[in-house]
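Q: Sequence first, predicted model second:
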Amino acid sequence: MSSLEAIGILSIGEMGLGIAQLLIAHNYRVLTYASDRSEATQKRAWSAGIELRPSMQDLVDQSDVLLSIVPPRDARLTAERVIAASSARPAVRDTPLWYVDLNAVSPQTAREIETLFTAAGSHLRFIDGGIVGGPPRELPADESRDQPAWHCPSLLVSGPEKLPDDVLAQTLNIKHLADRIGVATGLKMCFASLTKGFFSLAIQSFTTAHALGVLPDLRALMEEYNPQALKMAERGVVGMPSKAYRWVGEMKEIGDTFREDGGFDSDLFYAVAQVYQSVADDPVLGLEKPGDRKRGQTVEDVVECLNKSLKVKTE
C-alpha cells in the first residue's frame, strides 16, 4: 500500500489528465485546483474523477505530493503559489509536501526554483523532473494479464530528495538519474531538441515545399532516401498544432540550456520558438485543442493553413 495516497496535479492538460487517470486506476486520490482555469479544463477534471479543491491553499493542505505540469512560462509562478500556500499554514502538515517539478524548463530554471523551496523550509521537498513520451494510456485488454496494463512516459527526476514511496515511483515510471538538481531537466531539454527541433524543420520544409508546388516531390524523395525521417516528420507536423503555444517557451528553455550548460549560443532555439509561435498565432491552427482536433490533421491541411497566414504577414 502506498504511503503517499493523495496526489495533487497542476494542471489538468493532456499530460496531467493522462497521469491522473493512471493514478486513479491504481486507487490513488487525485486532486487539483482549477477555479482559475477554463470551464473545459474543470469539466475534463471532474469527468475523470479528479477532486476539484476550492483553493490553492486547500489543495496544498490535502496533498501528499504535488506534480507540477504547466507550460514552461508558468513553472516559477506555480512554484511560488505553492510555497506561499504551504508557508501560510505550515503547522497543518505533520509530513513534508513533496513537490515534483515536471516542467520543460532549463537546468538553471530548475536550480532557481529549488532555491525557493529550500529557503521556504523543511516542510517542502523539491524534486527536479521532466517527462519524455506521450500521456499515459491504458493498453487493450489481454487475457494473459490479471490486471490492466498502461503505457507510461518516462518521468525523469534528479536531486538529493527521492519520493519515500517505491510503489508510487513505480506506478509513475519514475527514473532517478542523479543527486544533482538540473540533471533531469537537462536530459529532457536535450531530448526535446532532437524531436521538437526536428519537427520545426519539417514544418518549415513542408510549408515552403507546398508554396513552391513541390510538396509531393519532397515526400517522394524522403520516402526513397529516408522513410523513417518522413514518418517522424509527418507525425510531428500533424500532432503539434494544439501544443505549439506550449512549445514556444520550451524552445526558449532549450536555448537557455544550450547556452548556460553547453556553452553554445541560444539564438538557434529562440528562432525555433518563433516557428511554433507562428503556428500558435495562426487563425486556424492556433485554435486547436488537445482532445478536440478539427483542423491540421493532415500534413496538407497544416501547411495550407500556415502558408495562408504567413503570406498575410508578409504582404
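A: The structure has been received and is ready for your questions.
Q: C-alpha only now, for contacts and for neighbours.
A: Will do.
Q: in the protein, which strand has the most residues?
A: strand 124-132 (DSSP state E).
Q: Can you give the contact residues for that one?
A: 83, 86, 96-104, 110, 114, 117-118, 153-162, 181-185, 188, 191 (Cα atoms under 8 Å, 6 or more residues apart in numbering).
Q: Buried subset of those, written for ChimeraX?
A: Here is the ChimeraX command that selects the buried residues among the contacts of strand 124-132 (16 or more other Cα atoms under 10 Å):
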select :83,86,96,97,98,99,100,101,102,103,104,110,114,117,153,154,155,156,157,158,159,161,162,181,182,183,184,185,188
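Q: taking the contacts of strand 124-132 one by one, which sit in strands?
A: Within the contacts of strand 124-132, residues falling in strands by DSSP E are L97, W98, Y99, V100, D101, S154, L155, L156, V157, S158.
Q: next up, a second structure to put side by side with the first:
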Amino acid sequence: MPPPQTIAIIAAGAMGSAVAQRLINAGATRERARDAGMRDVPFPELTTRKDYLTTYNAAPVEARAESPIYVDCNAVSPETVKGIASLFADSDVRFIDACIIGWPPKDNYNPTFYAAAGRGDGAPLSKFAELRSNIGDASALKMSYAGIVKGLTGLFTTMILSAHAASPATADALLLELRHSQPALLDRLIRAIPDMLPKAYRWVDEMREISGFVGGPLGGIHEGMANLYERMVQSIAENGDDKRILEAFVEAARRETSE
C-alpha cells in the first residue's frame, strides 16, 4: 500500500468543502472548513507539507508523484489557466489543469473531474475522467459546458424579464406557450432560475472568462450574460423587481406543471 497522501484545498467554498468532507469521510469560511474536518494552514507552508494543492475545489485522487501537485479546478479560460501554469514553470511543483462538471457531492452523488496534465497523455489520476491532451483543454471543456448550461439559464432570465417588460400578459402567455410546446425547457427553467439566484455573483466573472474563450464578435454573447448576472446581483441585494418577477414566474410555472 502506498503511504497516505495529503490534499490542501485553497479557498474552500461550497464545492471545495463538500469534496473535502467526502475525502475525509469515504468555505469560504473557517467555520465551514472546520465543519468539513479541514485544518487551516498558512499558504507559504503548503508546498512543503502537502502532496497535492488544489484551488477552489479538490479532486479525490490517488497520489503517484514525489513532488507536490497543484490541481487548478477554477472555471477559467484556457489562456488564464496557462498563465497560472507558467507560475510553476521553474519549480518542482507539477501543474494539472482540471475542471469540475456538476454540483457539490452529496449522498450518493459525485461531480465529474476532468484533468489535463500537459504531456499529451492525460493525468495519471485514477479517480479523474482523463483528458489525454494538454494544459488548457480541461478548462476549455468547462468553458464550453458552462457556456451552454449557464448561458441557457441567462437566456431564460433575459426573455422572461423582457416579456414582462412588454406586459405581464406577455409573460403569462410565454409561460403557457412553454408549457404547451416546450415542457422540457419549462421544467429546466423551474430548476435553473432558483439555482442561479444565490450564485449570480459568481457567474459574472465566469461569463467573462467564457467570453474571452469564445473570442471575436461571438464573445459578446457571454459578455452580455455577464452584464445580465451583474444586474441580477444588484436586484438580489435590493430584493428588486427583477428578482421578484423571476420568482413569480417560476412559482406560476410550478403551479402550471403540477396541475
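A: That came through fine. Everything numeric in this text was worked out from a predicted model, so none of it was measured.
Q: TM-score for this pair?
A: Here the TM-score for the pair of chains, by TM-score structural alignment, normalised by the length of the second structure, is 0.82; 237 aligned residues with a Cα RMSD of 2.7 Å.
Q: if we can go back for a sec, how about the ones in strands among the contacts of strand 124-132 of the first structure in JSON lines, adding distance to V30 of the first structure?
A: Compiled in JSON lines, these are given as follows (distance: Cα to Cα, whole Å):
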{"residue": "L97", "distance to V30 of the first structure": "15"}
{"residue": "W98", "distance to V30 of the first structure": "14"}
{"residue": "Y99", "distance to V30 of the first structure": "15"}
{"residue": "V100", "distance to V30 of the first structure": "15"}
{"residue": "D101", "distance to V30 of the first structure": "17"}
{"residue": "S154", "distance to V30 of the first structure": "20"}
{"residue": "L155", "distance to V30 of the first structure": "18"}
{"residue": "L156", "distance to V30 of the first structure": "21"}
{"residue": "V157", "distance to V30 of the first structure": "21"}
{"residue": "S158", "distance to V30 of the first structure": "23"}
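Q: which one of the residues you listed is nearest E234 of the first structure?
A: Of all those, E234 of the first structure sits closest to S154, with 23.4 Å by Cα to Cα.
Q: What's the match for the closest one in the second structure?
A: Aligned by TM-score structural alignment, S154 of the first structure pairs with T112 of the second structure.
Q: gap between its match and C73 of the second structure?
A: Shown here: T112 of the second structure relative to C73 of the second structure, a distance of 11 Å by Cα to Cα, to the nearest Å.
Q: How about T47 of the second structure?
A: 17 Å.
Q: Enumerate every residue touching the match of S154 of the first structure.
A: Applying Cα under 8 Å, 6+ apart, the residues contacting T112 of the second structure are I100, I101, G102, F128, A129.
Q: Scan those and report the most crowded one.
A: Greatest neighbour count in the contacts of T112 of the second structure, by other Cα atoms under 10 Å, goes to I100: 23 neighbours.
Q: Number of residues surrounding H26 of the first structure?
A: Around H26 of the first structure there are 12 residues (other Cα under 10 Å).
Q: so who does V81 of the second structure touch?
A: Taking Cα under 8 Å, 6+ apart as the definition, contacts of V81 of the second structure comprise D72, D97, I135, G136, S139.
Q: Arrange the residues you listed in a markdown table, one row each, with distance to V233 of the second structure as further columns.
A: Shown next, in a markdown table, are the contacts of V81 of the second structure (distance: Cα to Cα, whole Å):
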| residue | distance to V233 of the second structure |
| --- | --- |
| D72 | 26 |
| D97 | 29 |
| I135 | 32 |
| G136 | 29 |
| S139 | 25 |
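Q: So for the aligned partner of L97 of the first structure in the second structure, what's the nearest residue that isn't a sequence neighbour?
A: Matched by TM-score structural alignment, L97 of the first structure corresponds to P68 in the second structure. Excluding its sequence neighbours, the residue lying closest to P68 of the second structure (Cα to Cα, 6 or more residues apart in numbering) is D51, at 4.4 Å.
Q: Alright, that wraps it up for me.
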